[in-house]
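Participant: turn this into a model:
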Amino acid sequence: MTIQSIAVLTSGGDSQGMNAAVRAVVRSGLYHGLKVYGVQKGYYGLIHEEIQEMDLRSVGDILQRGGTILGTARCKEMMTPEGQQLAADNLRKRGIDALVVIGGDGSYQGANKLSKLGIRTMGLPGTIDNDISFTDYTIGFDTAVTVAVDAINKLRDTMSSHERASVVEVMGRHCGDIALLAGLASGAESILVPEVPFDLKEVADRMRDSFKSGKRHSIIILAEGVGHGEDIAQQITEYNGQDIRVTVLGHVQRGGAPTPSDRVLASRLGDFAVRKLLEGESGKACGIINGQLVTTDIDLVVNTKKPFKMDLYELALRLSQ
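Facilitator: This is a model prediction of the structure:
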């Protein structure tokens, strides 16, 4: 069946570049002669019929903006078979032929359920955590790392001035990629992530030895999934007596203008999703692997854990002496 209309929604936590992806889906769809609809508040808006037709001007001047103009919300109803069926029925009732979902793992789970109910779906990886499998990078990850590195650079200046240590807690509940790349890019002495076991006494001993050797500062990058920064700092202090300050970057990592890299990635993936739907693909997740845009069955994506970049972790360890 020929696609004549599509809808797009953003779901889960917002990430920089979501607006660029929405813009690409809308304008690519219009370019190909489709009617395009925007769903407000993610799956909540799909279930409660907060759906509006969009035109070129609907997505004007949003490429550089963080957040999502469509809004996003958690939706417990979408976790039930009844909610999933209602969402599918609402799309069919409006004559919408396909749905593009921009979000992370939970958003993909919803898209997968809709696909199994016969809705043509395409997922775009919109999450700062970079925890979606079958794509090297997710939309928003580069910006989040850039924000973290900028903060760490500033902290290093003041830590050096006072000869102190700092624990910087970044986002990443189940995936340590932000901590890993931010730590590598900023020259952190230790990087603590959920994927790699560590001994806090060894971390404390390394910090003590680095100060004894003449270092004026020490930065530990901590993914939130490992534990609370204050707790980790207190345990390290109990081992080595070092004065440690804690900085929790929190949601600042999800805000602000997306980097050029995220804008380009989002634009490429948004257009790619529309073209693949027009070519007859469905139930897929779009990604980028080795610079090439790819699609993978969304059922496989949501059931596959993304491998940790152990080579980069070992590189950071070698260079942190």
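Participant: every contact and neighbour count from this point should use C-alpha atoms.
Facilitator: OK.
Participant: at which residues are the helices of the chain located?
Facilitator: 18-31, 42-47, 81-93, 105-116, 141-162, 177-186, 200-212, 229-240, 260-278, 298-302, 310-319 (DSSP state H).
Participant: and the fourth one, what other elements does it pack with?
Facilitator: Using 3 or more Cα pairs under 8 Å, 6 or more residues apart in numbering; DSSP states H and E as the contact test, the elements touching helix 105-116 are helix 81-93, strand 98-103, strand 120-125, helix 298-302.
Participant: could you check the angle that helix makes with strand 98-103?
Facilitator: Helix 105-116 and strand 98-103 are oriented at 160 degrees to each other (axes from the mean of the first three to the mean of the last three Cα atoms, to 10 degrees).
Participant: one more, for comparison:
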Amino acid sequence: MMKEIKTIGVLTSGGDAPGMNAAVRAVVRTAISKGFKVMGIRHGYNGLITGDIYEMELRSVSEIIHRGGTILYTARCLEFKTKEGQQKAADRCKEYGIDALVVIGGDGSFRGARDLAALGIPCIGIPGTIDNDIACSEYTIGYDTAMNTAVEMIDKLRDTTQSHDRCSVVEVMGRNAGYIALNTGIAVGALSILIPERPYDIERDIIDRMNFTQKTGKHHFIIIVAEGVGRAQDIANEIQARTGVDSRATVLGHVQRGGSPSLRDRVTASSMGFQAVSLLEKGIYNRVVAVSADKIVDYDIDVALSMHKTIDTNMIDVASTISI
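Facilitator: The predicted structure follows:
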């Protein structure tokens, strides 16, 4: 039997990503325009368990589309991983009259949504993570902004690297996924790009390439390393020991999560938020909104979590061929 939905809750969970605010804004305004009541849940599943919940109005989401981070805040919640914590969260939904939940986050957030769905709380997931590592979606909210932030910073770093004939080893985010590293590396003309999906050999992938380019007259180098590959400082130390080239490590870190979201992230987030509420209006529950062939689609949450995503090997070939 279809559950009647009158009140929708919305939360952001896991790592923050630029564009999450745009998604929250779209959920709130779409829901209110369709006659739903909206409850904002602060600090992710932790706030759901503790009752950090408030009613949101149209003006609750004014002047946030251009802001990074998330006005709902976010947190990781170990208690929610337990059956007792999940039951507390489901009970809190019933206490506040929340009939369905929109969860903005990554795979871990969607697994939490699936657990709540099993307890009778209909859920819709929206993919928000700078790593672009959600298998069911070709694109995730925050990815474009994070890459542009990284490119901007590396372009500045290149100036001093070139001035001193140095090798700069730059560590970007991506513990288990090399999407930021690969695309950023191509965009900045990196000599070598090290990603988790492809085992590397420092002699073949860095030292030999440095030796070759030095013979052609190039004496400064940019190496991009996804954080899941290894420590940038260790790699820089080894490069300097083997080549004698002054090598410095730079870890971009959490700055990649911040900043005003790009046009693409604002539009994608807005479209996904609209789609999430539209699904609930139609009585379609327990889905993940995604991008496929540049269109907004949705998948059953179990199907979404069972899917796999692979890196585009053609882009690896592009990088290795032209960055010499």
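Participant: dump the helices of structure 1 into JSON lines; add distance to Gly291 of structure 1 and mean neighbour count as well.
Facilitator: Shown next, in JSON lines, are the helices of structure 1 (distance: least, Cα to Cα, whole Å; neighbours: other Cα atoms under 10 Å):
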{"stretch": "helix 18-31", "distance to Gly291 of structure 1": "17", "mean neighbour count": "26"}
{"stretch": "helix 42-47", "distance to Gly291 of structure 1": "29", "mean neighbour count": "24"}
{"stretch": "helix 81-93", "distance to Gly291 of structure 1": "33", "mean neighbour count": "17"}
{"stretch": "helix 105-116", "distance to Gly291 of structure 1": "22", "mean neighbour count": "21"}
{"stretch": "helix 141-162", "distance to Gly291 of structure 1": "15", "mean neighbour count": "19"}
{"stretch": "helix 177-186", "distance to Gly291 of structure 1": "18", "mean neighbour count": "24"}
{"stretch": "helix 200-212", "distance to Gly291 of structure 1": "36", "mean neighbour count": "16"}
{"stretch": "helix 229-240", "distance to Gly291 of structure 1": "35", "mean neighbour count": "16"}
{"stretch": "helix 260-278", "distance to Gly291 of structure 1": "10", "mean neighbour count": "22"}
{"stretch": "helix 298-302", "distance to Gly291 of structure 1": "19", "mean neighbour count": "20"}
{"stretch": "helix 310-319", "distance to Gly291 of structure 1": "19", "mean neighbour count": "14"}
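Participant: for those helices, which one sits closest to Met1 of structure 1?
Facilitator: helix 260-278 (9.9 Å; Cα to Cα).
Participant: tell me the angle of the closest one relative to strand 120-125?
Facilitator: Using the same axes, to 10 degrees, helix 260-278 of structure 1 lies at 170 degrees relative to strand 120-125.
Participant: ok, the counterpart of Phe221 of structure 2 in structure 1 - contacts?
Facilitator: In structure 1, the residue matched to Phe221 of structure 2 (TM-score structural alignment) is Ser218. Contact partners of Ser218 of structure 1, counting by Cα atoms under 8 Å, 6 or more residues apart in numbering, are 156, 159, 164-166, 188-189, 207, 210-211.
Participant: number of nearby residues for Ala135 of structure 2?
Facilitator: 19 (other Cα atoms under 10 Å).
Participant: from Gly106 of structure 2, how far out is it?
Facilitator: Taking Cα to Cα, to the nearest Å as the measure, Ala135 of structure 2 falls 10 Å from Gly106 of structure 2.
Participant: now do Ser33 of structure 2
Facilitator: 27 Å.
Participant: tell me the contacts of the residue sitting nearest the centre point of structure 1?
Facilitator: Centroid-nearest residue in structure 1, with Cα atoms, centre = their mean: Thr127, separated by 1.8 Å. Thr127 of structure 1 makes contact with 13-15, 103-104, 138-141, according to Cα under 8 Å, 6+ apart.
Participant: next: Ala21 of structure 1.
Facilitator: Per Cα under 8 Å, 6+ apart, neighbours of Ala21 of structure 1: 102, 263, 266-267, 269-270.
Participant: rewinding a little: show me the subset of the contacts of Ser218 of structure 1 that structure 2 keeps too.
Facilitator: Here is what carries over to structure 2 from the contacts of Ser218 of structure 1, by both residues aligned by TM-score structural alignment, their matches' Cα atoms under 8 Å: 159, 164-166, 188-189, 207.
Participant: and which of these is nearest to Arg245 of structure 1?
Facilitator: Checking these one by one against Arg245 of structure 1 (Cα to Cα), the nearest turns out to be Ser166, at 4.8 Å.
Participant: doesn't Thr158 make contact with that closest one?
Facilitator: No. At 9.9 Å, Ser166 of structure 1 does not count as touching Thr158 under the criterion of Cα atoms under 8 Å.
Participant: counterpart of Asp299 of structure 1 in structure 2?
Facilitator: Under TM-score structural alignment, Asp299 of structure 1 pairs with Asp302 in structure 2.
Participant: ugh, typo on my part, it should be Glu189 of structure 1
Facilitator: That one, Glu189 of structure 1, aligns with Leu191 by TM-score structural alignment.
Participant: let me see the contact set for that match.
Facilitator: For Leu191 of structure 2, the contacting residues are 206, 209-210, 221-223, 320, 323-324, by Cα under 8 Å, 6+ apart.
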